[in-house]
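Colleague: A structural model of the following input is requested.
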Amino acid sequence: MSPDLPSDHPHHLGITVSMVPTERLTVCVREVEGREAGWPVVFVHGNVSSSPFFFRAMQALPDQYRPIAVDLRGFGGTDTAPVDATRGLRDFADDVRATLDALSLDRAHLVGWSMGGGVVMQVMLDAPSRVRSAVLINPVSPYGFGGTTGTDGALVAPDGAGSGGGTVNADFVAALSGEAVADENPSSVRSVLRAFYVAPGWDGADEEAYVASMLSTSVGPDNYPGDSAPSDHWPGVAPGRLGVLNTMAPTHLDLSGIADIDPKPPLLWIRGELDQIVSDTSMFDLAQLGALGAVPGYPGATVLPPQPMIAQTRSVLQAYVAGGGHAREAVIAGVGHSPHIERTDEFVALVAEHLDGVS
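Modeller: Prediction:
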């Protein structure tokens, strides 16, 4: 694993760092100094990131809450351990629950970003009574990332072709591995942060901390991005059984069952209007890239339309409400995949209103 932020990094000011042993692995937990009381609000980061992406939001959260951020396995300061993708996101979700146990937290508000939103949904599925409320920030579709169509998440190909560990840009993986890549290269970590994690107009505050956070990703066939398998279906690659990207392959992941859980925690879905990662026209969906001519051999939208990620999430949350739950969608205009760093005050105001409304 690349080194995480040093403890004396300016972005750590006011943040405590603890290595918490659990029954599964040792987890890096970050908290706001002096905020040990109040209802716990647990932040779960997304793919190719770690908890420093939440520090600004954690520090801005009202004082009656206890902000806690966890680094997932293979990210930040948490132990590197193989990810069994055949369990979907359960390795990550089980780690979060084990961390709650180690911290003696029976219930908590959970806030999940991107892949972390999927981890929160998995915790809701497996232990709904432990979730006081949920906030999903630009979450992965309940039907995974890539290889599905329609609001019901139907597989385009039976092997999930077009999703999983083989769909990633190899140059970006090399950059994460520490190979020398110029910042101006579109595949550099800094370029990906600027082009896709945020929308144009971001002020760039704490950029070095976010780049370091991304570089804390453990790279390998059983971590990021994972393995892959050949496919007879376009684009010729199907999900493997190990690693981060395969946890979100539709052959391994289906979170739509949250519509049927009991109890149903109140849920807030926050998304950036200009998100290019989780979108109905995602620039990380090979079907969308094929439609744009960026991936050769695309069979056409009638065979393989881009995945309607937003429509899929909205459909599942509508079923959640129809089943007696409460869910609200809030769109922040002018921001991309990371509203918590792009528009921190507006983001925190939405989260605080949601938390305050939970009985």
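Colleague: alpha carbons only for contacts and neighbour counts from here, please
Modeller: Will do.
Colleague: OK, contacts around the nearest residue in space to Gly166 that is not next to it in sequence?
Modeller: Closest residue in space to Gly166, ignoring its immediate chain neighbours: Ser228 at 5.0 Å, by CA to CA, 6 or more residues apart in numbering. Applying CA atoms under 8 Å, 6 or more residues apart in numbering to Ser228 gives the contacts 164-166, 237-241.
Colleague: who wins for neighbours among those residues?
Modeller: For the contacts of Ser228, neighbours were counted using other CA atoms under 10 Å, and Gly164 has the most, 34 neighbours in all.
Colleague: any idea how far that residue lies from Phe145?
Modeller: 8 Å (CA to CA, to the nearest Å).
Colleague: do the same with Ala85
Modeller: Taken as CA to CA, the span from Ala85 to Phe145 is 13 Å.
Colleague: intersection of neighbour lists for these two?
Modeller: Counting by CA under 8 Å, 6+ apart, the residues touching both Ala85 and Phe145 are Met248.
Colleague: now, which of the contacts of Ser228 lie within strands?
Modeller: The members of those that map onto strands under DSSP state E are 237-239.
Colleague: now the residue nearest in space to the middle of the chain, nearest residue through space, not along the chain?
Modeller: The chain has Met115 as the residue nearest its centroid, 2.1 Å off, counting by CA atoms, centre = their mean. Excluding the flanking residues, the one nearest Met115 by CA to CA, 6+ apart is Gly46, at 4.6 Å.
Colleague: how about this one, so we can line them up?
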Amino acid sequence: MDVDLPAGVTADRVSTGRLDTAVLTAGDPDGTPLVLVHGNVSSSRFFAELMTDLPDTYRVIAPDLRGYGDSETKPVDATRGVRDFSDDLHALFDALDLDDIALVGWSIGGGVAMQYAIDHPERLTAVCLESTMSPYGFGGTTRDGSPCQPDYAGTGGGLANDEFVDQLAVGDTTATADASPRTVMESFYVGPDHEFDPATADAYVQAMCATAVGDDNYPGDAEPSDNWPGVAPGDHGVLNAVSPKYFDTTDLVDIDQKPPILWVHGDSDQIVSDTSFFDAGFLGQAGQLPDWPGDDAYPPQPMTAQTRDVLDAYADAGGTYHEERFEAVGHSPHIERPERFQSILLEFLVD
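Modeller: Sure, this is the predicted structure:
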């Protein structure tokens, strides 16, 4: 991966009993810990520009999850949901002697942040969920989290785009293929009006191509199914780890120590929304997956509505949350509207 980083951001490695973890750091080593957790097919590099602009009063740490960026590649046991990732974070925090942590999770990183809050709420002072996946997992559920199919068909590793996986595996950094990493980033990671700085875009695409590809990592394995659309989740890899078969962070509502939560998302997000182009139900409704059984049997997953429902329940149970919805913004508010994102985040952390 390209090691060129903005001024003030340093690359390091931390070895724990679980993982040899690559981390980016910025700010005061004695400052308030602020940890940034990246999303799927990305890495800490997507946070580097934000890290340069945060006040030096924070000790900013952005790790690469297992199988991403420059961290060690180890298998992801999907039957544990995202606990491999959250347990890796816990080992990292122990190694760095971090407590009173403000935790930011983007996309799948939001799912990891929710899981960490369930397992170790005493370590957290605040949680920011940026464009987070639903607490009910990714794909294949109705509003209340019930599965559309008994075997969770239509979720997991079998739903990945084969061409994208192939281009990722060979490290294609061009935009010549419809499903190249660069094309996918420019089409889906941001809203339609965002234009990347060329050098930054190159760094992000290289970070995407550092993703470990295979059954044990991205996207994971799959099982045939008699239910629509003919494929069900396997037991290994990232997309299976976030399948609702194994992922459920609704226990967030019941934790005793409830850190305040900031939820930030864009109204033009095509990855996590009630009309996600990565959700089998929506693709079926849109005619992109054949033989869709209809809204009654397999509706699009209402991801945003589900998140709001769980956060409302969190507030009813004694917690607090604040929602910020960015207009004309896609999946990456911290990249698309960095000044506003930083302002909202810092105001939240100070309150």
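Colleague: the residue nearest to the centre of structure 1 pairs with which position in structure 2?
Modeller: The alignment partner of Met115 of structure 1 in structure 2, by TM-score structural alignment, is Ile108.
Colleague: which residues of structure 2 does stretch 85-93 of structure 1 align to?
Modeller: Aligning stretch 85-93 of structure 1 against structure 2 (TM-score structural alignment) gives residues 78-86.
Colleague: now do stretch 189-196 of structure 1
Modeller: Stretch 189-196 of structure 1 maps onto residues 181-188 of structure 2, going by TM-score structural alignment.
Colleague: before we move on, back to that, columns distance to Gly323 of structure 1 on top of the ones in strands among the contacts of Ser228 of structure 1, output as a markdown table?
Modeller: Shown next, in a markdown table, are these (distance: CA to CA, whole Å):
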| residue | distance to Gly323 of structure 1 |
| --- | --- |
| Val237 | 37 |
| Ala238 | 34 |
| Pro239 | 32 |
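Colleague: which one of these is nearest to Arg132 of structure 1?
Modeller: Arg132 of structure 1 has its nearest neighbour among those in Pro239, at 33.6 Å by CA to CA.
Colleague: what sits against the closest one?
Modeller: Shown in contact with Pro239 of structure 1 (CA under 8 Å, 6+ apart): 159-166, 227-229, 246, 249, 251.
Colleague: that one maps to what in structure 2?
Modeller: Per TM-score structural alignment, Pro239 of structure 1 is aligned with Pro233.
Colleague: do the same with Pro230 of structure 1
Modeller: Under the alignment by TM-score structural alignment, Pro230 of structure 1 pairs with Pro224 in structure 2.
Colleague: and the corresponding residue of structure 2 for Ala37 of structure 1, how far from Gln288 of structure 2?
Modeller: Alignment note (TM-score structural alignment): Ala37 of structure 1 maps to Asp30 of structure 2. Relative to Gln288 of structure 2, Asp30 of structure 2 is positioned 52 Å away (CA to CA).
Colleague: so if I had to pick from those two, which one is more boxed in?
Modeller: Ranked by neighbour count (other CA under 10 Å), Asp30 of structure 2 and Gln288 place Gln288 first, with 13 against 10.
Colleague: double-check that that one belongs to a helix.
Modeller: No: looking at Gln288 of structure 2 with DSSP: H, G, I helix; E, B strand; the rest coil, it is coil, so not inside a helix.
Colleague: quick one: map it onto structure 1.
Modeller: Using TM-score structural alignment, the equivalent of Gln288 of structure 2 in structure 1 is Ala294.
Colleague: quick one: contacts for that match?
Modeller: Neighbour list for Ala294 of structure 1: empty [criterion: CA under 8 Å, 6+ apart].
Colleague: re the thing from before, ok, the match of Pro239 of structure 1 to Ser131 of structure 2 distance?
Modeller: 23 Å.
Colleague: likewise for Gly171 of structure 2?
Modeller: Look at Gly171 of structure 2 and Ser131 of structure 2: by CA to CA, they are 26 Å apart.
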